[in-house]
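> Sequence and predicted structure are below.
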Amino acid sequence: MTPRAKLILLLLCAAQFITALDFSILNVALPVLGKDLGMDQADLQWAVTAFALPSGGFLLLFGRIADLFGRRKLFLVGLALFTAASVLAALAWSPAAFLAGRAVQGLGAAIIVPTGMSLLTTTFAEGPQRERALGISGTVLSMGFTIGMVLGGVMTDGLGWRSTMGLLSVAGVAVLAAAPALLTESRHPERPRIDVPGAVTVTGGLLSLIYALSTAAEQGFGHPDVIVTLVVGLALLVAFVVVESRADQPLVSLPMLRRRTVAWGNLAGLTTFSMMSTVIFLLTLYLQEVLRLSAFQTGLVFGVQGVVSAFAGVVAPKVIGRLGARRTLLIGLLLQAGFTATLLGLGTDTGMWLALVGVTFASLGHLWAIISYGVTATSGVPDAEQGLATGLVTSSQQVGITIGIPLLSAVASAHIAALRADGSGFAAATLGGIKLSLGLDAALVAVVAVLVAAGLRTARGTRRG
């Protein structure tokens, strides 16, 4: 890898890192932020949802627009939007101004992520260099989410919640200043047309689905708004599949998903990202609301996890080299499921050490799963289709981070409300809701691990036959 290639990788990973940071840096600051801006407790979820909606909903659309108009150009536009929105959020004078900043941040992230991944795959040719670059990128994305929890706690306690948005502003300016000199323009050689029906259905479907899950966390799954938007979202996503099966230049190649390594690899990626980000979110709630730890103390717990995650990312390529990507993927998923399940032993008075050990070793498995699923999902794909394959890898990461938290936090919120109605105290009810969601989280990862093992074994047997 040349010095220039290393600098480009550093730049693209830095851009991915700050978008991942933005997903979590405010989580531990929400109570303080709400008091400062005068937001009701029930409205605090919109600090997360306002970012999640556009960042997940517009991901595929901006990836295709970048193919048409230039990836470098759109990457710079996304960085500029993200940075300006971070400044607005840091200076917000009202809930409306803050949420507007968060929404534009999400829009910027929806541009940065797919264009950054496309620039990465066009910079590094298929083979060991690309696999290494994808592994580093995936590790950085996951660590950004974790480190965001740590920085959020430390900065909120020491400098106030606005400092977290200020950090993103400074980081955005730094990346934006370096990008023009390092990046060269890249676009699809055939300048594909935008698949308008596909863009409308997938964007509308993801926006509706994320809104429904986020609203369910506050109002329950039985609320009319939730039911309507959930049905609309699922209907639009089904329509998207139909549209893509007939489109000449689809946003997502359905024939690509018929490759077992691509399909099962991306299912593993979607699952590991969605479920691990949810574990971190639920543990933040547990540590602050049940054990009454400060934002700073909560950040320190996740700091240990961050150190182990960094180590896991470093050794993962060696593990893959010895065991193979598929076996490492399955071990990673099972480790994540097993150590998430240990968190069912959390209590209302004690549990900090169990939380620290459980989330730390679950993260080790998660990092192994991240790096190995990227290799698995792009293996055996012809050079001409590598862009489509890596695009699916990126989409799995971003959609996973976006949908996991609202889905299982809605389950937790509904169970907490039911326990409170039955007379349980606040701490006991909150713990009950958290443990229910953690149990579902661990079970889902374990089931997917079994399915992926069977699917990939069938794929290997088919090729031998």
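Cool, got the structure.
> C-alpha from now on. contacts and neighbour counts both.
Will do.
> What are the boundaries of the helices in the stretch 251-400 of the chain?
254-257, 260-285, 295-323, 325-341, 352-378, 386-421 (DSSP state H, counting those that start in this stretch).
> give me every residue that touches Ser277.
Phe145, Ile401, Gly404, Ile405 (CA atoms under 8 Å, 6 or more residues apart in numbering).
> before we go on, here's another structure to hold up against the first:
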Amino acid sequence: MKAREWGVLIVLSGAIFLEGTDIAMLNIALPSIRTDLGLTTGSLQWIVSAYVLGYGGFMLLGGRAADMFGRRRVFLAALIVFLLFSGLGGLAENGATLIAARFITGLAAAFMTPAGLSIITTTFEEGPKRDRALMIYGGIGAGGFTLGLVIGGLLTAVDWRWVFFAPVGLSLVLLVAALAVIPKSERPDRSGQRFDLLGGLTITGAVVLLVLGVERATHVGIGMTGATIAASLVLLAVFVAVERRTANPLVRLGIFRSGPLLRANLIGVLFMGGFFGFQFLVVLYLQELRGWSTIESSLAMLVVGIDVILAPTVTPKLVRRFGNVPVLLAGLGFAALSFALFLPAGADWSYAAMLPSLVSLGLAFTLAYGPLTIIATNGIKEEEQGLAGGLLYTSFQFGAAIGLAAVAAVNVAATASDAPGAVLAGYRAALLVPLAAAVLAVVLGFLNLRGNHRERTEEPAELVGAA
């Protein structure tokens, strides 16, 4: 790569690392936030839900905006908003201000993330160079998720407000660097095109309601959850009808004919659902059952961050030798192994007993995240790269929401009794959820391998790049 290309890659990798750590750091700071601001459990949950709604709900809109209005322009504007409202969150003196700040921060990330990914996929031509760039980008992004707990624990030990102030500092550095290294490009030619406002409103409403229904499933009655999801499906049907009739659709429905893209998004839902559910349970196990401190729990998860080192260095070599799909499949296998190894967790388990599971999770991220990103974006037209990135990260966010909701529901149901050992039994029962998600992802990975071979055999000229 040229020096300018390295600069672009480092800045955008820093942005996806920022986004990953922002999510993970907050999770471990929540108890301190509740104590300091005197929040109820419901209000505390909304601090998480507000970000998820802003991020997951507006991701497709953000991806399409990047394609239509200019990727650099959208990325920089979103980064500025992210910076400002992250700082507002750190200054919040009440729950309402913090919840509002988190929603806008999530919304900014929904525009920043697909714009950043599409800058990479359009800067580097499809092939080995783009694959290497996406491996580095994916590895550093995955490191944000895995190292966020560690960083968040250390910052929370000083003051929970640093969980919000630290991203402000990093955002400012990235903003200055982005202005210097991300090249300006010609404004996209939108002559004869109109922004699909109705499509944007309906799909955003559908995704927001769907994420809200899943996120709040363990806190409201089944009737409210059913009504919310039903309303989401109605809006989704309206969106499909609108997209079929409009001359300039927000989401060209034909993009879903790409088998690799569709399977990558389904795997993304399962992979992130399993990871976030497992992370949630491990933190509860360490802090509530074992009585470990925030810092001890954070440092225990440090080994998961090996992907920051291995993903940019080892994974590209494996991909060059074996291909994206086999490496992805190996990563999914390590995820399933990680969750299975933690199932026998006992009330007196040593850290050495936990270590194989945590190392396996780090290897899962090392091998899965980058190839999954490549598969989801290869073979997609340049003018739809923002949309492809938006779809993938919407899948990640929805997977995280549904994974957390599912493990929380199973954990609560399994610990309903006061019998000795009920808490540990609840954790073990809930661990079956991420395990099932990982196993299903492995099955889809095998289908991807077969589909990849069939598509290469039947339509090599058209679909080789998508594999």
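Perfect, thanks for sending it. Worth saying up front: this structure is predicted, and the values here are computed from it rather than measured.
> Looking at the helices of the stretch 251-400 of structure 1, spot the one closest to Val173 of structure 1.
Among the helices of the stretch 251-400 of structure 1, helix 386-421 comes nearest to Val173 of structure 1, with 22.8 Å by CA to CA.
> elements contacting the closest one?
helix 46-57, helix 59-69, helix 95-123, helix 196-219, helix 260-285, helix 352-378, helix 426-464 (3 or more CA pairs under 8 Å, 6 or more residues apart in numbering; DSSP states H and E).
> check which helix or strand covers Val232 of structure 1.
Taking DSSP states H and E as the criterion, Val232 of structure 1 maps to helix 224-246.
> Return the mean post-superposition distance for that helix against structure 2.
Mean deviation of helix 224-246 of structure 1 relative to structure 2 after superposition (mean CA distance after the TM-score superposition for structure 1): 2.8 Å.
> rewinding a little: among the helices of the stretch 251-400 of structure 1, which is nearest Val448 of structure 1?
helix 260-285 (6.8 Å).
> and the closest one with helix 386-421, angle?
Using axes from the mean of the first three to the mean of the last three CA atoms, to 10 degrees, the direction of helix 260-285 of structure 1 lies 40 degrees away from that of helix 386-421.
> show me what contacts the nearest residue to His188 of structure 1 once chain neighbours are set aside?
The shortest distance from His188 of structure 1 to any non-neighbouring residue, by CA to CA, 6 or more residues apart in numbering, is to Asp67 (4.9 Å). Contacts for Asp67 of structure 1 (CA under 8 Å, 6+ apart) come out as Ser186, Arg187, His188, Arg191, Pro192.
> which residue in structure 2 lines up with Asp67 of structure 1?
With TM-score structural alignment as the criterion, the equivalent of Asp67 of structure 1 in structure 2 is Asp67.
> how far does stretch 51-71 of structure 1 stretch from start to finish?
22 Å (CA to CA, to the nearest Å).
> got the buried residues for that stretch?
Buried residues in stretch 51-71 of structure 1, counted by 16 or more other CA atoms under 10 Å: 51-71.
> Report how many residues lie close to Thr35 of structure 2.
10 (other CA atoms under 10 Å).
> And Arg187 of structure 2, by the same measure?
12.
> For Phe124 of structure 2, see how far away it is.
In terms of CA to CA, Arg187 of structure 2 sits 19 Å off from Phe124 of structure 2.
> Please apply the same query to Thr394 of structure 2.
For Thr394 of structure 2, the distance to Phe124 of structure 2 - CA to CA - is 23 Å.
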